[in-house]
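Engineer: missing the sequence, but the structure's below:
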């Protein structure tokens, strides 16, 4: 048995796209097929608007915040997820703090196994 860390203390801060107060702790990467990481947003943290490089699933595991595409901000909280397709512009942030697992990969499609959020 081996133990690993993915808490905020081992995160790499993200500065691209005008991002601030947010970093990622890498979890796994598979030869370019997919990768997963844990995003730690401090209060006031934002990942600036940018196009998704590949399909991306953003799963909020604690706290709350907002996400947006080309339009308005939409609230998101622990237990909820959002999916962006490759090339889709998006942004995410929080006023109070948020932690999210991000899974990225070209064949990713949560429609096959995740129930949709009924009010969105």
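Structural biologist: Great, that's in hand. Treat the numbers as computed from the prediction; the structure is a model and nothing was measured. Residues are numbered from 1 along each chain as shown.
Engineer: C-alpha only now, for contacts and for neighbours.
Structural biologist: Noted.
Engineer: strands of the chain, start to end?
Structural biologist: Counting by DSSP state E, the chain has strands at residues 12-13, 20-30, 34-51, 56-68, 74-77, 81-84, 89-93, 98-104.
Engineer: which of those is buried the deepest?
Structural biologist: Most buried of the strands of the chain by mean neighbour count (mean count of other C-alpha atoms under 10 Å) is strand 98-104; its value is a mean of 23.
Engineer: re earlier: make TSV from the strands of the chain and add distance to residue 112 to it.
Structural biologist: Converted to TSV, the strands of the chain look like this (distance: least, C-alpha to C-alpha, whole Å):
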stretch	distance to residue 112
strand 12-13	32
strand 20-30	21
strand 34-51	17
strand 56-68	13
strand 74-77	21
strand 81-84	13
strand 89-93	22
strand 98-104	15
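Engineer: the structure to be compared is supplied as follows:
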């Protein structure tokens, strides 16, 4: 599992179209089909331990919680961070207080092209 950051400071100011006080953070570009969904995990909620059928990018947009990889070690994750699970990687996620995430699934996900990798222990 890899963790990425996409906070406002990682974006670029939008200067076209007479824009004002707007920042855009590019996250993913795919040439293959992708599904995009929005996941709500309520307080004390979990998404059970399962195998990723294809690469999955879990982008936290509200709240905070935790994610695991195959080692099942919980890593804290919050708004402005994203977890990437590779195809076949076992994982789970959850939150004590509630969390919402955009989930992108595609055979072709390369977030390191646009996002900075988070360093964690």
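Structural biologist: The structure has been received and is ready for your questions. These numbers were taken from a predicted model, which means no experiment stands behind them.
Engineer: care to give me the TM-score?
Structural biologist: Once the chains are laid over each other, their TM-score by TM-score structural alignment, normalised by the length of structure 1 reads 0.70; 89 aligned residues with a C-alpha RMSD of 1.3 Å.
Engineer: returning to that earlier point: ok, which of the strands of structure 1 comes nearest residue 111 of structure 1?
Structural biologist: Set against residue 111 of structure 1 and scored by C-alpha to C-alpha, the strands of structure 1 come closest in strand 81-84, at 9.4 Å.
Engineer: helices or strands next to the closest one in the packing?
Structural biologist: In terms of contact count using 3 or more C-alpha pairs under 8 Å, 6 or more residues apart in numbering; DSSP states H and E, strand 81-84 of structure 1 is assigned the packing partners strand 56-68.
Engineer: can you list the neighbours in contact with the strand it packs on?
Structural biologist: Contact partners of strand 56-68 of structure 1, identified using C-alpha atoms under 8 Å, 6 or more residues apart in numbering, comprise 73-86, 90-105, 108, 110.
Engineer: what do you get if the cut-off is 6 Å, keeping everything else the same?
Structural biologist: For strand 56-68 of structure 1, contacts defined as C-alpha atoms under 6 Å, 6 or more residues apart in numbering pick out 73-84, 90-94, 97-104.
Engineer: same deal with stretch 103-115 of structure 2?
Structural biologist: Outside stretch 103-115 of structure 2, the residues within contact range by C-alpha under 6 Å, 6+ apart are 27-28, 34-38, 54-58.
Engineer: would CSV of these with distance to residue 44 of structure 2 be doable?
Structural biologist: Formatted as CSV, the contacts of stretch 103-115 of structure 2 follow (distance: C-alpha to C-alpha, whole Å):
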residue, distance to residue 44 of structure 2
27, 28
28, 30
34, 29
35, 26
36, 24
37, 21
38, 18
54, 27
55, 26
56, 22
57, 22
58, 18
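Engineer: report the two of the residues you listed separated the most.
Structural biologist: 27 and 54 (17.7 Å).
Engineer: more neighbours: which of those two?
Structural biologist: Neighbour tally, residue 27 of structure 2 and residue 54, criterion other C-alpha atoms under 10 Å: the higher count belongs to residue 27, 20 against 16.
Engineer: off-centre distance for stretch 52-59 of structure 2?
Structural biologist: Relative to the chain's own centre, stretch 52-59 of structure 2 is displaced by 9 Å; criterion: C-alpha atoms, centre = their mean, to the nearest Å.
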